[in-house]
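Q: pasting the sequence and the predicted model now:
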Amino acid sequence: MPDNFEIGGDFVPHRSAQGYTFEVPDYTDEIIALDQGEDRRKVILKLIEKHKPQRDRMLMNHQRYKTDASGVPVFHRIFERDVTIDNRINNDYFSEIVDIKTGYFAGKPAAYAYDKQEQNFEQVSQRIKDFLEMNRIADVNMETTKYCAIGGYSARLLYIDTAGRERMMYIPGHQAILLNEDGNIIETRYGVRYYGQEGRYIIHFYDGLRRYKYQQDGAELNLLEDNIHTFKLCPLFGYPNNDELMGDPDKVLGLIDAIDRTISDVNSEIEAFRLAYLLFLGAQVDQTAVDEMRKTGAISIPGMGGERIDARFLEKNLNDGAIENHLNRIHDNIYRFSGTPDLADEAFSGNQSGESLKFKLFGLETKSARFEQKFKAADTRMFEIMSTKWAIESLVVNPYKVFAEFKRNFPQNLLNEADIQQKLKGLVSEQTRLSLASFVDDVEYELELMEQEANGIEPLDLESDAEIIEGETNAVI
């Protein structure tokens, strides 16, 4: 993996977030050109050029997530006039919005299961389990969620490694161009991954059969590899955050910038108080007297014509009440419009019940539920692609019968859940009942353990028990 995996190419800083477009590029002409057999090298260069505005926006968001100076607007702020003190303070709401969404949605590993009614259930189920465990699916899901929240979408690549093993990796969205006629980045027909120095990109192009690797040299692409990738579908596909392919903080970037500017300006003003001017009234003071004052902390001022002598600091008064109200309003709007709970709020302190917390997390849950549907659709695509590989080995896998269950990383109220579990016993199936428990990560595994425990209990010898009871009864009489 290259050192600049996360960057994926040069980044031009010093542009405000408002300078970037959120429109998803239309690749229809390029898809038609590829279908008609045009020189894919020329088409790839057009795709990269068309993808550049979207890539720049996602790269800026990623730099901002890392609080890199090139990605945070306040760090390269320019004033029209010279200022003595210019403090630049970043309030990292951006990464908090991303991290809370990532931890809430993917903090608990998703549970994958195969339908027991399908043929070869045991064999297929074990194969899927091995595939997911070998590829550290919990970590891949976590990073996929993070990049979706940052830039609007992430990608995933399936490939066969040098040892012949089935592998997967997440790809940041700014490195991936995903092509489908209807704009659906999940069911891609062609995929492009590119990274490295601009003008010298390393480029991988995927279709439904082959992988082509190129080294860019300006307007030329030199072919390095041409291989069959083993799958019958394009193995590079997307995980959208939403249909608009927008990141979670994108709608509140202006508010975050506003609070950065305000706090930076206030901090500069407070620090400037230390440089306040000393005003002398009714006296004339030379530089020697000022220097002596700095050493001793006192000064003797000779009077001028009997006038009253006064010395005071000339300072600027700040309306701290108005500033505080302004900051509080922006602060609340950032959390409100991004659908993120303010965990520092008093509502999250003390002994809150699980149900009351759910109402406070309703905005986060709403956008997570929408993202979950996108994630499940992309997971289904992953198994569609993998099933074409497994079919070569005569292993029939129905990708639409692989189910993923996501559980939110939410404070548990075990006493309340235990009560619910007890009341539901016998009213619904055991699988349905256990799936409602937040402390059960894998329902199938839990059912197996329960069955093993049930089989391990020795049956009661009712005849022996009856004889003992009867003997004790006679003895008492």
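A: Happy to help now that I have it.
Q: from now on I want contacts and neighbour counts done on CA atoms only, so please keep to that.
A: OK.
Q: can you give me how far stretch 381-397 is from the chain middle?
A: 29 Å (Cα atoms, centre = their mean, to the nearest Å).
Q: also stretch 271-284?
A: Going by Cα atoms, centre = their mean, where stretch 271-284 is centred and where its chain is centred differ by 51 Å.
Q: buried residues, it. List them.
A: Judged by neighbour count (16 or more other Cα atoms under 10 Å), stretch 271-284 contains these buried residues: 282-283.
Q: then this one, side by side with the first:
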Amino acid sequence: MANKSKQRFPDEANEHFTYESAEKLLDNMEHLQQMIEQHKKVQRPRLQTLQNYFKGNNETILKDNRRREEHLADNRAVHNFARYVSTFIQGYMVGIPLKTIHDDEDVSERIRDMNRINDADEHNSELVLDQSIYGRAYELLYRGTDDEYHFTHVDVLNTFVIYDETVERKSIAGVRYFKSKYSDEETILLYTDEKNLKLGYEDGSKLQIVEPQTDEERQREINNFQGIPIIEYENNKFRQGDFEDVLALIDMYDGAQSDLANYSQDLNDAMLKIIGNLDLEVEEAKEMKKNNIIFLKTEPNADGRESTANADYIYKQYDVQGSESYKTRIANDIHLFTATPNLSDENFAGNMSGEVMKYKLFLMEQKRAAKERRFKRALRERYRLISNMMKTASEGEIDVSKLNITFTENLPKNIEAEMKWFTDAGGQLSQKTMISQLSFIENADEEIEQLEEEEKQRPINQPQYDFEEHQHQNSQEHEEVTGDGE
């Protein structure tokens, strides 16, 4: 008889939902109902487990009946490696906000306004965090009552996308389901490329479309994005979270630390062992123990000689040094397989330059490059769908092929050393180039325009600041100090 697999999650817990077309799906609502039930019973438990580990509620160490003896210590040491991994990756990728620039300046300005309205920096950061935790993230596009385009983060635990069965794997529908906190009524929303439908259960069992009752509901039902307004951001090909494959190692580390804590506590309650033929009453022994002292008064043995006596404690012997080496090895493996640095490593100096840090983060760089490609693809889909609605409303369009999306890894940089080398070599930079290198400046042209506007408003009798002249003077002063001037 074959052994059952001991993998934590079944393969079905992370598979894509596929169907022939949205039209066929609407004609077979029972199949959509099966997908929703499978998501609830098979996929959602995996997502919930990953969320629990990120929150520090490590499931294996916190489950009941870890120790059989009720009188012994039962410490449950939880180590939040999951949060460390995902938070590090989130900060590394989007700690410096990504830049979205279009070749057409007017379109760039429109995108910047849209991003400001939606707080895109925070939104993108949340998407990257969800990707890292769950292996996937979702956003919902809509046009608000303010006639502005909006994109918002939606909960991974109750959202999924359905794809067609072709090799192109195009999305044909998106699903969200949720219950009210104050009733058992469940709301199900189905998004297609034409309509946003509300679904309900007939007689509490059969899924069906809920027809709109008012003109406002009919208007909201129309989808002008000409595509599925729920966009999925995948973390990798397998939609696996960044700490998902080290959950067993996290459990092992928690177990080792908990056992060490239990050993230390049990040692305080060790059993006293007394060997010898003693003339000692029970109450007298209790009083000695209470006063933390023991008198061993022996009795003569059978041949009249005085017997010997000894007292010590009985406790489980524990290899503390071996346990520490074991935990260190597990912790190093967690960092290795998640491609994150061990900041507690003595060799990980705090004064490393950005270039040296890159060598220690080489594997993380490979992961980041793959994650960025998938994120950019989904990001272009966001602006493509918004462009579709803009064209329908005669508000222009966004050519996503001319969209430049730039990620900047969040590493310490020695800009001063780079600039010194460059100026020592006689190099000069334009003001636009220098401004564009600043991480807190999103658009260099816009900043230069603001500088020019400030110069126009400067009082006439106040001298203007000449950037190129100032740069030239600094170069001359440097030559005089180093003796390179004539």
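A: Noted; the coordinates are in hand. Small disclaimer: the values here were computed from a predicted structure and weren't measured.
Q: name the residues that touch stretch 268-279 of structure 2?
A: Contacts with stretch 268-279 of structure 2, where a contact means Cα atoms under 8 Å, 6 or more residues apart in numbering, come from 296-301, 307-315.
Q: buried among these? Make that a PyMOL selection.
A: To isolate the buried subset of those in PyMOL, counting by 16+ other Cα under 10 Å, use the following:
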select buried, resi 296+299
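Q: between the contacts of stretch 268-279 of structure 2, which is closest to Q450 of structure 2?
A: Q450 of structure 2 has its nearest neighbour among these in Y315, at 74.9 Å by Cα to Cα.
Q: the closest one and E139 of structure 2, how far apart?
A: Applying Cα to Cα, to the nearest Å, the value for Y315 of structure 2 to E139 of structure 2 is 57 Å.
Q: all strands for the stretch 151-300 of structure 1, in order.
A: Ranges of strands within the stretch 151-300 of structure 1 are 153-160, 166-172, 176-179, 190-195, 202-206, 210-217, 220-228, 236-240, 277-281, based on DSSP state E, counting those that start in this stretch.
Q: where does the third one end up in structure 2?
A: So the one you mean is strand 176-179 of structure 1. Mapping strand 176-179 of structure 1 onto structure 2 (TM-score structural alignment) gives residues 159-162.
Q: please compute how far the matching stretch lies from its chain's middle.
A: 20 Å.
Q: what of stretch 106-124 of structure 2?
A: Centre-to-centre, stretch 106-124 of structure 2 and its host chain are 22 Å apart (Cα atoms, centre = their mean).
Q: then stretch 293-305 of structure 1?
A: Offset of stretch 293-305 of structure 1 from its chain centre (Cα atoms, centre = their mean): 62 Å.
Q: the match of strand 176-179 of structure 1 vs structure 1, mean deviation?
A: Here stretch 159-162 of structure 2, set against structure 1 after superposition, deviates by a mean of 1.4 Å using mean Cα distance after the TM-score superposition for structure 1.
Q: hang on, L385 of structure 2 packs against Q226?
A: Yes: counting by Cα atoms under 8 Å, L385 of structure 2 touches Q226, with 6.9 Å between them.
Q: report the central residue of structure 1.
A: Central residue of structure 1 (Cα atoms, centre = their mean): K146, 2.0 Å from the mean position.
Q: okay, now the closest residue to Y159 of structure 1 other than its chain neighbours: neighbour count?
A: Taking Cα to Cα, 6 or more residues apart in numbering, and ignoring the residues beside it in sequence, Y159 of structure 1 has R167 as its nearest neighbour in space, at 5.4 Å. The tally of other residues near R167 of structure 1 (other Cα atoms under 10 Å) stands at 15.
Q: so what corresponds to R167 of structure 1 in structure 2?
A: Matched to structure 2 by TM-score structural alignment, R167 of structure 1 sits across from H150.
Q: am I right that I385 of structure 1 is in contact with T230?
A: No: judged on Cα under 8 Å, I385 of structure 1 makes no contact with T230 at a distance of 10.0 Å.
Q: residues contacting the counterpart of L98 of structure 2 in structure 1?
A: In structure 1, the residue matched to L98 of structure 2 (TM-score structural alignment) is A110. A110 of structure 1 makes contact with 138, 404-407, 441, according to Cα under 8 Å, 6+ apart.
Q: excluding chain neighbours, what is closest to R76 of structure 2?
A: S258 (5.5 Å).
Q: measure that neighbour to N75 of structure 2 for me?
A: Distance from S258 of structure 2 to N75 of structure 2, by Cα to Cα: 6 Å.
Q: give me the common contacts of the two.
A: Counting by Cα under 8 Å, 6+ apart, nothing touches both S258 of structure 2 and N75.
Q: those helices in the stretch 251-400 of structure 1, which residues are they?
A: 253-272, 287-296, 320-338, 354-360, 362-392 (DSSP state H, counting those that start in this stretch).
Q: how close does the shortest one sit to structure 2?
A: It refers to helix 354-360 of structure 1. Looks like 1.1 Å for helix 354-360 of structure 1 (mean Cα distance after the TM-score superposition for structure 1).
Q: tell me which residues are up against stretch 285-293 of structure 1.
A: Under Cα under 8 Å, 6+ apart, the answer for stretch 285-293 of structure 1 is 298-299, 301.
Q: now swap in stretch 240-259 of structure 1 and tell me
A: 17-18, 22-24, 73-74, 91, 93-94, 97-98, 148-154, 185-186, 327, 330-331, 333-334, 337-338, 370-371, 374-375.
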